[in-house]
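Colleague: dropping the sequence and predicted coords here.
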Amino acid sequence: MQKAVRRVLRVGLRWGLAWAFACAAQAHTVVVVTSDANAGGVETADIVVAELLRLGLHAEDIGRTRAADIPRIVTAKTDTRVYLTLGVESLREVLKANVREPVVAALIPRTALERTVGEFGKRSGAALSALYLDQPLGRQLDLLRLALPDAKRVGLVLGPESLAQQASTVAAIRARGMEPVVGIAVTAENIFAGLKPALEDSQVLLAVPDSLVFNNGTVSSILTATYRARIPLIAFSPAYVRAGALLCVYSTPQQIGAQAAAMVQAQLRGSNSVPSQYPLEFNVRVNDSVARSLGLSLREDQLSEQLRRMERKP
């Protein structure tokens, strides 16, 4: 008898939680979607929620959920008006669920966004706007020139994802009076064959985001190779700078969160098309030990301000 009562209570609790979830979901104007695969997503979600509250939304208007729960939310036919996805997995699950509401995708590199949309985007009729995780190429090249004004030959290693941008990347480098030295790596086996010419004939190596070339399994070996060649690496992540790259330009979770919240607000105000965009605010991170070993004296605050002044010029 007691087992039967406990079983009824458990079933009742599950139904009660599901009903409460559905009711709560219907009240959420904005749903922020995070995933276990993106460690920075939770921190950024906290910032986005705080910023949306500051912009005038009420706490009951904002829902938070994990990517794995998206199918249940969509099935519940909620009153959600905008989905904000943080990371690749979150965007993938939202597009797979065939949502019709606008989607703002943040914490996602441009190449990963294009790959995900190509794979799942046709299944969804949602209007999609992205806040790219990576910095604009022009900003990275301007930082390179500020930090290393004598560098004229810029090494690159391009993989399957970044090869599509080869022409525009080469043009941007040449427009700044430098010459690109391009190595190609189309498989994991020839990454270092592609790295060799980029190091032998260049004065600096620019890391271009590509999941085959730059990942947790390759970055240590790439950094070791640049150190031995005394070729500084301009990275796209503070983690790479901590590991041994010379410097990078990056945006903090606070900066990304504030910009993502502004994009969500624009959607809620009825903007027909919120354009995809790169981070507006940024900082520079320098590895002082690497800089000293190369005979360089670089200040993060000075480089950041110089970059901002360059971008403010008409």
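Modeller: Received it, and whenever you're ready, just let me know what you need. Residues are numbered from 1 along each chain as shown.
Colleague: from here on, just use CA atoms for contacts and neighbour counts.
Modeller: OK.
Colleague: against Gln265, how distant is Ala125?
Modeller: I think there's a mix-up here, since residue 125 is Gly and not Ala. With distances taken as CA to CA, to the nearest Å, Gly125 is found 20 Å from Gln265.
Colleague: these two: who's more crowded?
Modeller: Remark: of Gly125 and Gln265, Gln265 carries more neighbours, 19 against 13, as counted by other CA atoms under 10 Å.
Colleague: does the more buried one sit in a helix or strand, and which one?
Modeller: Per DSSP states H and E, Gln265 falls inside helix 253-268.
Colleague: one more to weigh against that first structure:
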Amino acid sequence: MAQCPPRLTPGMSHLLAMLCLVISGWLGSLSANAADILLTGAEDSAGAQSFVEALRELRPADSVRFQPLADLPAPGKLPADIRLILLDLPSLDWRLQDSHGPATLVLRISRLQARQHLGDAQPPRLSLLWSDPPLDRQLRLTRLLLPQVKRIGVLYDNHSEFLLKELRQAARPLGLEVVSERWDNTQDSRPLQALLDKSDVLLGLDDPDLYNSKTAKNLLLSSYSRQLALIGPNAGFVKAGSLASSYSDQGDWLAILDGLLDQPTATWPRTYYPPRFKVSSNPQVARSLGIEQINEASVATLLAEGERRP
């Protein structure tokens, strides 16, 4: 004869009911607190999808999705509570067409790109996350690797000239002098040679008109023929032959985004240099300049310890 399941006591029934209410409330709270995170760019590339998937894994409680720029309405027609992340310059131009719209993070934009697209303006509800390493960090990297140098040589053109004032202000407390030469025509080596004559080291600004695949050979051969190092302008140029640079990789950017997305959008900074970064160096170049092997992790730690950013 089959046995009937034991009856629940009134106390046990009450406990189970309360547990159901607690679980339902917890699930409802998770749903209510979940953020709607929309990433967009002109192209639905493999790189964009990989980045979105990595962010989705970091934030499983949120709705994280990519939508191509062509499929989006005007920014002002998006829900106000969406957290919008722009992945490229076309998406920035699209966002700038409308002063209304949700709070927006502009990911990995250089100072020069912002200048070209925004001028001196800082549109509301936009947070610019800089891709190029901060100038003071690059100067301190130079001091750590080459403590004997005093004169920092800098090439600039009409796009990057606005950075010189900031660079000189950052150099002064470090006891460094910035010497510069305007280089509007990269086919003419005279400004480069003149700068090498009066510099102890070259510091590259992240200006693609000056530092690119066409100018790399001249820049590097000219500087190393004088036994002068080139710092920066980015990790890509370190592979080409510059001595070292600080940079932030995808893991750093994901961690930075994760932290910002935990904050209310009203507290997002207007401009932001990533506090997480690494140092890349070129061992072959270091050896040719008589520099001891660079411990990239230790140098990055020293740089980070010296920074006090809000």
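Modeller: Thanks, I have it. Since the model is a prediction, treat every value here as computed from it, not as a measurement.
Colleague: circling back: who's in contact with the helix or strand just after the helix holding Gln265 of the first structure?
Modeller: Using DSSP H and E, the helix or strand that follows helix 253-268 of the first structure towards the C-terminus is strand 283-286. The contact list for strand 283-286 of the first structure (CA atoms under 8 Å, 6 or more residues apart in numbering) reads 238, 241, 246-252, 298-301, 303-304.
Colleague: and stretch 208-221 of the first structure, how far out from the chain's middle?
Modeller: 15 Å (CA atoms, centre = their mean, to the nearest Å).
Colleague: before we move on, the earlier item: show me which positions of the helix holding Gln265 of the first structure end up buried.
Modeller: 253-265, 267 (16 or more other CA atoms under 10 Å).
Colleague: related to what we said a few turns ago, keep only those of the contacts of strand 283-286 of the first structure that are in helices.
Modeller: The members of those that map onto helices under DSSP state H are Pro238, Val241, Glu300, Asp301, Leu303, Ser304.
Colleague: just checking, what packs against the helix holding Gln265 of the first structure?
Modeller: The helices and strands touching helix 253-268 of the first structure, judged by 3 or more CA pairs under 8 Å, 6 or more residues apart in numbering; DSSP states H and E, are helix 41-54, strand 82-86, strand 103-108.
Colleague: Ala37 of the first structure versus the residue sitting nearest the centre point of the first structure, what's the distance?
Modeller: With distances taken as CA atoms, centre = their mean, Leu133 lies nearest the centre of the first structure, 2.3 Å away. Distance check for Leu133 of the first structure against Ala37 of the first structure: by CA to CA, it reads 15 Å.
Colleague: Arg285 of the first structure now?
Modeller: From Arg285 of the first structure across to Ala37 of the first structure, the span is 25 Å (CA to CA).
Colleague: who has more neighbours out of those two?
Modeller: When Arg285 of the first structure and Ala37 are compared on other CA under 10 Å, the one with more neighbours turns out to be Arg285, at 24 against 12.
Colleague: the alignment partner in the first structure of Pro275 of the second structure: neighbour count?
Modeller: Matched by TM-score structural alignment, Pro275 of the second structure corresponds to Leu280 in the first structure. Leu280 of the first structure is flanked by 14 other residues according to other CA under 10 Å.
Colleague: now the nearest residue to Leu280 of the first structure once chain neighbours are set aside: how far from Arg145 of the first structure?
Modeller: Sequence neighbours aside, Gln259 is the residue nearest to Leu280 of the first structure in space, at 7.6 Å (criterion: CA to CA, 6 or more residues apart in numbering). Distance check for Gln259 of the first structure against Arg145 of the first structure: by CA to CA, it reads 27 Å.
Colleague: so Val33 of the first structure lies in a strand, does it not?
Modeller: Yes - counting by DSSP: H, G, I helix; E, B strand; the rest coil, Val33 of the first structure is part of a strand.
Colleague: that one pairs with which position in the second structure?
Modeller: Checking with TM-score structural alignment, Val33 of the first structure has Thr40 as its match.
Colleague: and if you look at Phe214 of the first structure?
Modeller: That one, Phe214 of the first structure, aligns with Tyr211 by TM-score structural alignment.
Colleague: contacts only, for the closest residue to Val154 of the first structure other than its chain neighbours.
Modeller: Of all residues not flanking Val154 of the first structure in the chain, Pro180 sits nearest, at 4.8 Å (CA to CA, 6+ apart). Taking CA under 8 Å, 6+ apart, we find Pro180 of the first structure in contact with Arg153, Val154, Gly155, Leu156, Val170, Ile173, Arg174.
Colleague: corresponding residues in the second structure for stretch 242-253 of the first structure?
Modeller: Stretch 242-253 of the first structure corresponds to residues 239-250 in the second structure, going by TM-score structural alignment.
Colleague: list the buried residues in the matching stretch.
Modeller: Across stretch 239-250 of the second structure, burial judged by 16+ other CA under 10 Å covers Gly241, Ser242, Leu243, Ala244, Ser245, Ser246, Tyr247, Ser248.
Colleague: just put these in CSV and tack on distance to Glu53 of the second structure.
Modeller: Below are those laid out as CSV (distance: CA to CA, whole Å):
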residue, distance to Glu53 of the second structure
Gly241, 33
Ser242, 33
Leu243, 34
Ala244, 31
Ser245, 28
Ser246, 26
Tyr247, 22
Ser248, 19
